[in-house]
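Participant: Here's a sequence, model it:
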Amino acid sequence: MSGKIISGIQQIGIGVSDVQAAFKWYRKNFGMSVPVFEEAAEAALMLPYTGGEPRSRHAILAINMQGGGGFEIWQYTSRKPEGPKFEPQLGDLGINIAKMKSKNVEATYELFNRRGLNVLGDLQNDPYGKPTFFVKDPWDNIFQIVTSNSWFQQRKTDLPGGPNGAIIGVTDIEKARTLYSDILGYDTVIYEEEGVFDDLKAVLGGDKKLKRILLRHSKPMEGAFSPLLGASEIELVVASNRKPKKIYENRFWGDLGYIHLCYDINGMQALKEECEAKGFNFTVDSANSFDMGEAAGHFTYIEDPDGTLIEFVETHKVPIMKKIGWYLNLQKRDPKKPLPRFMLKAMGMSEVKD
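Facilitator: Now for the predicted structure:
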């Protein structure tokens, strides 16, 4: 294959202190109820970000059958995971907030309030005129609920779908766009503004002057999992009147918080060449195939201009129906061709119901 294919956001990595408690909370309140894999093992390939030593961990990759990306819920087992040394504000460098898509933001807002979740502030309209709000999980991660029309299947629920983007703190929007627009393909500007915004005031630092730009793709996604992953968006935010801090300064990958943003891709060599040509060298490369027990593939990492970790995964093997041992080898397929919907729906047979 001559070029790269980016099929969408595969998952957002979330470092937590209790992987099972987090999985239960996310499946109950966010519908992240299908474990694609679960593995307790040593993370031996992330040495640049784990203090130069392999670290033991327990990870669950959970997806939402309405569509969207997944959560890689990640807990250190060989050490106590650390939180940031300060309370991050909007615009600090790294993944500030995960975006979760909803068919009806108002109904999700009402549901979360009835459940007594930690909803931050009131329902507001974003600069595009769409309703939105924020909610914080028990581990202090903040999620933004946003409107989306991109769905794999719509269930009769007011729960959101999976993640469809992130708010990322950067120091320079144009510099950051060499990665997010030029390489990742977020080439369409939905809005770009500077000021103090009502829809952000419920988040720490959101009552201060900020620059923000919301980016989406102009072309539909391709690839095996594109119908499930769906459309996504990236919002870059700059703190206008203060020097931002690095959220993961003096901490390890896998510590508490949003540890990476991961894209499902095909054509790793073409992607490597493009990244290197634009100054984003792979900092981690699993070289050929890694095995996660129930899934396998090739993963790499780069850093955005401010050090935020972006992961790429070229999936080689994925469980479709684990109960009957149905695993799919993706290396023998046309990389642009989406998987049949019945195969993707079959992944839901592993759903955990409380």
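Participant: When you work out contacts or count neighbours from here on, use the C-alpha atoms and nothing else.
Facilitator: OK.
Participant: tell me, which strand in the chain spans the most residues?
Facilitator: Counting by DSSP state E, the longest strand found in the chain is strand 309-321.
Participant: Secondary structure element holding residue 59?
Facilitator: Element membership for residue 59 (DSSP states H and E) is strand 55-63.
Participant: To compare against the first, here's the next sequence to fold:
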Amino acid sequence: MTSKTLATTIGLSRANHVGITVSDLDASIRFYEALTGTKIANVDSIGGPRMAAVQGLDKVLIRYANVHLENLNLDLLQYDEPKPGRAQYDNGDIGAMHLCFEVDDLQAVYDRMTAAGVSFSGEPITFQDADGLRSGQGTKVAYFADPDGTHLEIIEPQGPFARTIL
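Facilitator: Predicted structure coming up:
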């Protein structure tokens, strides 16, 4: 099922959470607690015909954990029913998404993460004119993945990439 391109303004302007489907909830809890420095707020399970219907599935049983960040919640979801397959995608694939964490000092965070055993997709870069940007030069980024291969990023934003946190 797909949505048509909207011709009417809906007005969704706040995000509540990002859901990340994981293979091992306990291992993902350990990873995201260490990554964010935030303890899990809640661990629970949900399922049944109503939850299945709202997701367009035949049956659903999900164990999940909630991580509350300053400006967004992360829901870590381990589907016990239906049995999950493994998504495979590159950052450039249609429909691929990633979660980006904002940091004040990218190099310091990168160094701490590397020392903790996180493998990055490549060395961090700082956006320059040569990258084809009209603005945002000075922004620093680096990409990595969680234990299940979910694409993640850290960013030290400048210019239009910087935002005011409400």
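Participant: that older thread, same for the longest strand of structure 1, what does it pack against?
Facilitator: When contacts are defined as 3 or more Cα pairs under 8 Å, 6 or more residues apart in numbering; DSSP states H and E, strand 309-321 of structure 1 sits against strand 257-266, strand 296-303, strand 326-329, helix 341-346.
Participant: returning to that earlier point: what range in structure 2 matches the strand holding residue 59 of structure 1?
Facilitator: On structure 2, no counterpart of strand 55-63 of structure 1 exists by TM-score structural alignment.
Participant: and that strand, what other elements does it pack with?
Facilitator: On a contact count with 3+ Cα pairs under 8 Å, 6+ apart, strand 55-63 of structure 1 meets helix 19-30, strand 34-43, strand 70-76.
Participant: Quick one: the helices and strands packed on strand 309-321 of structure 1 as TSV, columns for distance to residue 8 of structure 1 and mean neighbour count too.
Facilitator: Below are those laid out as TSV (distance: least, Cα to Cα, whole Å; neighbours: other Cα atoms under 10 Å):
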stretch	distance to residue 8 of structure 1	mean neighbour count
strand 257-266	6	25
strand 296-303	15	20
strand 326-329	19	14
helix 341-346	15	14
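Participant: Dump those to JSON lines, plus distance to residue 228 of structure 1.
Facilitator: Formatted as JSON lines, these follow (distance: least, Cα to Cα, whole Å):
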{"stretch": "strand 257-266", "distance to residue 228 of structure 1": "11"}
{"stretch": "strand 296-303", "distance to residue 228 of structure 1": "18"}
{"stretch": "strand 326-329", "distance to residue 228 of structure 1": "16"}
{"stretch": "helix 341-346", "distance to residue 228 of structure 1": "7"}
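Participant: among these, which is nearest residue 174 of structure 1?
Facilitator: strand 296-303 (15.8 Å; Cα to Cα).
Participant: tell me the angle the closest one makes with strand 309-321.
Facilitator: 160 degrees (axes from the mean of the first three to the mean of the last three Cα atoms, to 10 degrees).
Participant: which helices and strands does strand 296-303 of structure 1 pack with?
Facilitator: strand 284-285, strand 290-291, strand 309-321.
Participant: Just give the nearest non-adjacent residue to residue 101 of structure 2, would you?
Facilitator: residue 154 (4.8 Å; Cα to Cα, 6 or more residues apart in numbering).
Participant: Could you check how far the one you found is from residue 52 of structure 2?
Facilitator: As judged by Cα to Cα, to the nearest Å, residue 154 of structure 2 and residue 52 of structure 2 stand 34 Å apart.
Participant: helix, strand or coil for residue 62 of structure 2?
Facilitator: strand (DSSP: H, G, I helix; E, B strand; the rest coil).
Participant: Now check it against structure 1: what is it aligned to?
Facilitator: In structure 1, residue 62 of structure 2 lands on residue 210 (TM-score structural alignment).
Participant: Quick check, its match in contact with residue 237.
Facilitator: Yes. The pair residue 210 of structure 1 / residue 237 is scored as a contact, 6.7 Å apart, by Cα atoms under 8 Å.
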